[in-house]
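Colleague: please work out how this folds:
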Amino acid sequence: MDALIYPTYFPNIAHFVAMLKSGGVCFEVCDNYQKQSYRNRAEIYGANGKLALTVPVSYSQKNRQLYKDVKIANEDNWQLQHLKSLQSAYSMSPFFEFYIDDLMPLFETKFDYILDLNLKCFEILTDGLQLELNATKSVFFEKKPLNKSDFRPLVKRNYEANNLEHYTQVFTEKHGFISNLSVLDLLFNEGPSAELYLTRQSTELC
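Modeller: Prediction:
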């Protein structure tokens, strides 16, 4: 059964576990955009603990907008800031140099819409993880979807996946293990073993 899930900015590990354990992926693109979610936010492990990378968007709560119509506020140089944050957080990780060049199009290309950026994130990350995930897009909104596993709640920032298996992180000795960060954290620390890690996790935590 396909996973119905939101495309997010540098998806967290629970997102990838859900997608990998499903028959296919259907991205929800027909909903109204909501703030305070992972649609435009990713979390990484910085020197001082959990660090949020937020893509600025032009959005007003007064006027409902479809997710696919929400534009990125490109006035601020957010891409350079995010790249510097990743370099600061992961330059000492075992596989940072191995993957960073593949990620550079996300920081060097101007994206007008948050959805386009997130879909490109998914494409680049699945290549890096060497995953074959068949992805489609929703064509209408279903409150209670038929014939799909509904993983849309994973987009909420208050969602916790505390049963994920531990792996070595750059700053583990300072702050301990931080669960369910962006899959970038797993990729930079575990490299080619990241796929095996994802397959070992249970979708029950999703």
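Colleague: switch to C-alpha atoms for all contacts and neighbour counts from now on
Modeller: Fine.
Colleague: distance check, N189 against M92.
Modeller: Distance from N189 to M92, counting by CA to CA, to the nearest Å: 9 Å.
Colleague: more crowded one of the two?
Modeller: For the pair N189 and M92, the greater number of neighbours falls to N189 (21 against 14), based on other CA atoms under 10 Å.
Colleague: now for N189 and M92: what residues contact both?
Modeller: Overlap between the contact sets of N189 and M92, as judged by CA atoms under 8 Å, 6 or more residues apart in numbering, is given by V170.
Colleague: would you agree K174 falls within a helix?
Modeller: Yes. Looking at K174 with DSSP: H, G, I helix; E, B strand; the rest coil, it is inside a helix.
Colleague: OK, contacts around it?
Modeller: Under the criterion of CA under 8 Å, 6+ apart, K174 has no neighbours.
Colleague: go again with 10 Å.
Modeller: A47, N48, G49 (CA atoms under 10 Å, 6 or more residues apart in numbering).
Colleague: which of those are buried?
Modeller: Burial by neighbour count, judged by 16 or more other CA atoms under 10 Å, picks out G49 from the contacts of K174.
Colleague: name the nearest residue to S182, ignoring sequence neighbours.
Modeller: In space, not counting the residues next to it along the chain, S182 is nearest to N12; the distance is 3.8 Å by CA to CA, 6 or more residues apart in numbering.
Colleague: next, count neighbours for that neighbour.
Modeller: N12 is flanked by 25 other residues according to other CA under 10 Å.
Colleague: structure for this one too, so we can compare:
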Amino acid sequence: MSTIAIDLQYLPNLEFFCAIWEAEEIWLCSEDNYQRKSWFNRTQIKLTNKVETLSVPIVGRRPRVPLAEVMIDYSQNWQKNHLRGIQSAYGKAPFFEFFFPYLENVFEKKPAYLWDLNLGFLTICLKLLQRPVKLRKVEKKAIVQADVDLRWLLRPGGDFSDRKYYQPIPYLQLFGLDFEPNLSILDLLFCEGPSARRLIQKSIKKE
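Modeller: Now for the predicted structure:
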């Protein structure tokens, strides 16, 4: 599989990485319109008693606006809340101290647009996973040339088990006895460190 077109996620979940793992190029189209109830501005982490959704606030309702024009609302103290939530969830994880500074660095850049924030996080996550894949920004008309188009298919409203990309492979999480699948890549990185790459490969659903 050579090229996969997909929409950006905020700190993407495991299904996202399973879906793009074998691609040589990932195509991203900033001309696509923003869609509510997507992963574009939200992710999920595991706290002591629950799975918590972290959402990035955006300026206005943003109906039918290109992704590249969705602005982050910095009037809300969301960055501090997200960092505190991540620290609370994973501060005692084995690889927290190693990976957390990379996240802080992306947050501190405070990009105006959510597209740039998500792209920054995707770039660093792929680096931490040691997955050398080319990220390419393409125009909407070029998407038809992609080998696979996954834009807006991986949505919060659907069940990942109904799709063909991710099968949960349990690993040791910090809280609770029950394994929570398909959380943000942060959960896997902080808990498993260098083993995260191998676990993603094992989690790719076989057709």
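Colleague: identify, from the contacts of K174 of structure 1, the entry nearest to G23 of structure 1.
Modeller: G49 (34.8 Å; CA to CA).
Colleague: now the nearest residue to that closest one once chain neighbours are set aside: how far from S91 of structure 1?
Modeller: Spatial nearest neighbour of G49 of structure 1, excluding adjacent residues (CA to CA, 6+ apart): H175 at 6.3 Å. Plainly put, H175 of structure 1 is 18 Å away from S91 of structure 1 if you go by CA to CA.
Colleague: then R41 of structure 1?
Modeller: For R41 of structure 1, the distance to S91 of structure 1 under the criterion CA to CA works out to 21 Å.
Colleague: compare these two (neighbour count), which wins?
Modeller: A direct count of neighbours by other CA under 10 Å for R41 of structure 1 and S91 places R41 higher, at 21 against 16.
Colleague: flag every buried residue along stretch 51-62 of structure 1.
Modeller: Counting neighbours by 16+ other CA under 10 Å, one finds that the buried residues in stretch 51-62 of structure 1 are L51, A52, L53, T54, V55, P56, V57, Y59.
Colleague: dump the residue contacts of the first one.
Modeller: Residues in contact with L51 of structure 1 (CA under 10 Å, 6+ apart) are A42, E43, I44, Y45, S85, L86, A89, L181.
Colleague: what separates the top helix by length along structure 2 from the chain centre, distance-wise?
Modeller: Scanning structure 2 for the helix with the most residues, using DSSP state H, yields helix 114-128. Distance of helix 114-128 of structure 2 from the chain centroid (CA atoms, centre = their mean, to the nearest Å) equals 8 Å.
Colleague: for structure 1, what spans make up the helices?
Modeller: The residue ranges that make up the helices of structure 1, judged by DSSP H, are 13-20, 78-90, 96-103, 105-108, 114-129, 172-175, 183-190, 194-200.
Colleague: quick one: the third one to structure 2 mean distance?
Modeller: Put plainly, it is helix 96-103 of structure 1. Superposing on structure 2 places helix 96-103 of structure 1 at an average distance of 1.0 Å from its equivalents, by mean CA distance after the TM-score superposition for structure 1.
Colleague: so how far is that helix from its chain's centroid?
Modeller: 16 Å.
Colleague: cool, and the second one?
Modeller: Using CA atoms, centre = their mean, we find the averaged C-alpha position of helix 78-90 of structure 1 to lie 16 Å away from the chain's own average C-alpha position.
Colleague: so what secondary structure elements neighbour the longest helix of structure 2?
Modeller: For helix 114-128 of structure 2, the contact count by 3 or more CA pairs under 10 Å, 6 or more residues apart in numbering; DSSP states H and E identifies helix 14-20, helix 96-108, strand 134-137, helix 185-192, helix 196-203 as packing neighbours.
Colleague: residues in contact with the third one?
Modeller: With contact meaning CA under 10 Å, 6+ apart, strand 134-137 of structure 2 is reached by 3-5, 23-31, 119, 122-123, 126.
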